[in-house]
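>>> Sharing a model prediction with you, sequence too.
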Amino acid sequence: MEITKTELAESMAVHQVIVNDIIQDEMALTPELASKLAIALGTTPDFWLKFHNIVVDLEEDNFNFGEALLDGIKEIIAIEKGELNPSRATDIKTLEEGFIRKALCDKHGVVDAVMTIRDVPLREHPSIIVEGALISVCPECGETLSVPHQEQPKFAEAYKKARN
């Protein structure tokens, strides 16, 4: 599955130059752009901002945010169209309870987050609970930091219920 910069720019309602600058790491991903990206791809702004911040904080010399962004977009589109099972995505590690990974906590910065299974309320709709979700949790404060790709269908279904 491929998406062009022009298609992404159109779905985000921004000029293609902006998409190109983000992909080339010449422009920071702002909250406004993360919101547009989330709307265009059916994700959340937090997903993109936390991902971008982790990359910046870890200062991985050979990591290209733009390439990772495009790879993530391709997989999201393929999963949405039913062309790819999230648990079978080749570039995404299937995570399990107890796995430790780097994540960004608003209170504690980059932490070694622990993958945990919990019932999680949707932030925008706290009365809707995603049961048995695998999430990364800050070891310092217990805050939910991220949801691995393999759990996105559970959350997408919950958001659909919230809209109805």
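Here it is on my side, so go on.

>>> When you work out contacts or count neighbours from here on, use the C-alpha atoms and nothing else.
Fine.

>>> From one end of stretch 114-130 to the other, what's the distance?
Between the start and the finish of stretch 114-130 there is a gap of 18 Å, counting by Cα to Cα, to the nearest Å.

>>> Helices of the protein, start to end?
All helices of the chain, identified by DSSP state H, fall at 5-12, 16-23, 31-41, 45-58, 65-80, 152-163.

>>> mind putting those in JSON lines, distance to Lys102 and mean neighbour count included?
Shown next, in JSON lines, are the helices of the chain (distance: least, Cα to Cα, whole Å; neighbours: other Cα atoms under 10 Å):
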{"stretch": "helix 5-12", "distance to Lys102": "28", "mean neighbour count": "16"}
{"stretch": "helix 16-23", "distance to Lys102": "23", "mean neighbour count": "17"}
{"stretch": "helix 31-41", "distance to Lys102": "21", "mean neighbour count": "18"}
{"stretch": "helix 45-58", "distance to Lys102": "8", "mean neighbour count": "17"}
{"stretch": "helix 65-80", "distance to Lys102": "16", "mean neighbour count": "17"}
{"stretch": "helix 152-163", "distance to Lys102": "19", "mean neighbour count": "14"}
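
>>> could you dump those helices to CSV with distance to Ser136?
Written out in CSV, the entries for the helices of the chain read as follows (distance: least, Cα to Cα, whole Å):
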stretch, distance to Ser136
helix 5-12, 28
helix 16-23, 26
helix 31-41, 20
helix 45-58, 12
helix 65-80, 19
helix 152-163, 13
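
>>> Below is an additional structure, to be compared with the one above:
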Amino acid sequence: MRARANALRGAGLLLALVAGAGGGQAHAQAPASALEAVPLQGLSFGELIPGVPETVRVSDAARRAEILLAGQGSWDVLMVLPDALTSAAGARIPLRFSGRDGAVMPSPSAPLLPFDPLSMGRVRISGGPSPARLLLGGTALPAGDQAAGSYTATVVVIINNPGT
């Protein structure tokens, strides 16, 4: 069992950003009315054991997905979540997300604010000295006879200025 668990290392989600009309820009200087969104880290389930679900909570700073949000104003955010991690050989590990798997951290010292990653939500950014962060957790559900290998998936995050 240990050898197979080691072979499932590296299972995780990558982040991709899509800016809506007049919306944010990834890795770019943004005008005063825009939002700069920068993926900091993907969701990492780490080493998985076949048949044992693995949950990453939004409070787990080492494994949760994080997107830095710099700017100010209100922004509509939609996450397009995958239903499975996939290996290069086509093997799949199902994923499960709930309405409690997302959060916004307005600043490093502020408490986490719930954000439902299953539906579009509005995020308010104050434009303070520290950028806000959008966070995502989730659960991987490997089968008991899960094929060994590296598994990945992509989360698409769509950010739009509701005033455009």
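Received it, and whenever you're ready, just let me know what you need. Here the structure is a predicted model, which means the values were calculated and not measured.

>>> what's the TM-score here?
Overall, the chain-to-chain superposition scores 0.26 on the TM-score scale (TM-score structural alignment, normalised by the length of the first structure); 79 aligned residues with a Cα RMSD of 5.2 Å.

>>> circling back to that earlier point, which of the helices of the first structure sits closest to Ile129 of the first structure?
helix 152-163 (7.5 Å; Cα to Cα).

>>> got the angle for that closest one vs helix 65-80?
Between helix 152-163 of the first structure and helix 65-80, the angle formed by their directions is 70 degrees, by axes from the mean of the first three to the mean of the last three Cα atoms, to 10 degrees.

>>> helix, strand or coil for Thr152 of the second structure?
strand (DSSP: H, G, I helix; E, B strand; the rest coil).

>>> For it, list the residues it contacts.
Under the criterion of Cα atoms under 8 Å, 6 or more residues apart in numbering, the contact partners of Thr152 of the second structure comprise 11-14, 85-87.

>>> let's see it at 6 Å
Remark: with contacts taken as Cα atoms under 6 Å, 6 or more residues apart in numbering, Thr152 of the second structure is in contact with 11-13, 85-86.

>>> do the same with Pro31 of the first structure
When contacts are counted by Cα under 6 Å, 6+ apart, Pro31 of the first structure is found next to no other residue.

>>> of the contacts of Thr152 of the second structure, closest to Ile67 of the second structure?
The closest of the contacts of Thr152 of the second structure to Ile67 of the second structure turns out to be Leu13 (Cα to Cα; 12.8 Å).

>>> how much space is there between the closest one and Ser74 of the second structure?
Distance, Leu13 of the second structure to Ser74 of the second structure, using Cα to Cα: 26 Å.

>>> and those two? which has more neighbours close in?
The residue with the greater number of neighbours, taking Leu13 of the second structure and Ser74 and applying other Cα atoms under 10 Å, is Leu13; the counts read 23 against 16.

>>> which element is that one on?
Mapping Leu13 of the second structure onto the secondary structure by DSSP states H and E places it in strand 11-19.

>>> How about Asn6 of the second structure?
Secondary structure assigned from DSSP H and E places Asn6 of the second structure in helix 2-7.

>>> for the first structure, what's the longest strand?
Looking only at the first structure and at elements set by DSSP state E, the strand with the highest residue count is strand 109-121.

>>> Which strands or helices does that one pack on?
Counting contacts by 3 or more Cα pairs under 6 Å, 6 or more residues apart in numbering; DSSP states H and E, strand 109-121 of the first structure is packed against strand 100-105, strand 129-137.

>>> can you list those in TSV and add distance to Asp21 of the first structure?
TSV is the format used below for these (distance: least, Cα to Cα, whole Å):
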stretch	distance to Asp21 of the first structure
strand 100-105	24
strand 129-137	30
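
>>> Distance to Lys160 of the first structure and mean neighbour count for the ones you listed - can I get that in CSV?
As requested, these are exported to CSV (distance: least, Cα to Cα, whole Å; neighbours: other Cα under 10 Å):
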stretch, distance to Lys160 of the first structure, mean neighbour count
strand 100-105, 27, 20
strand 129-137, 12, 21
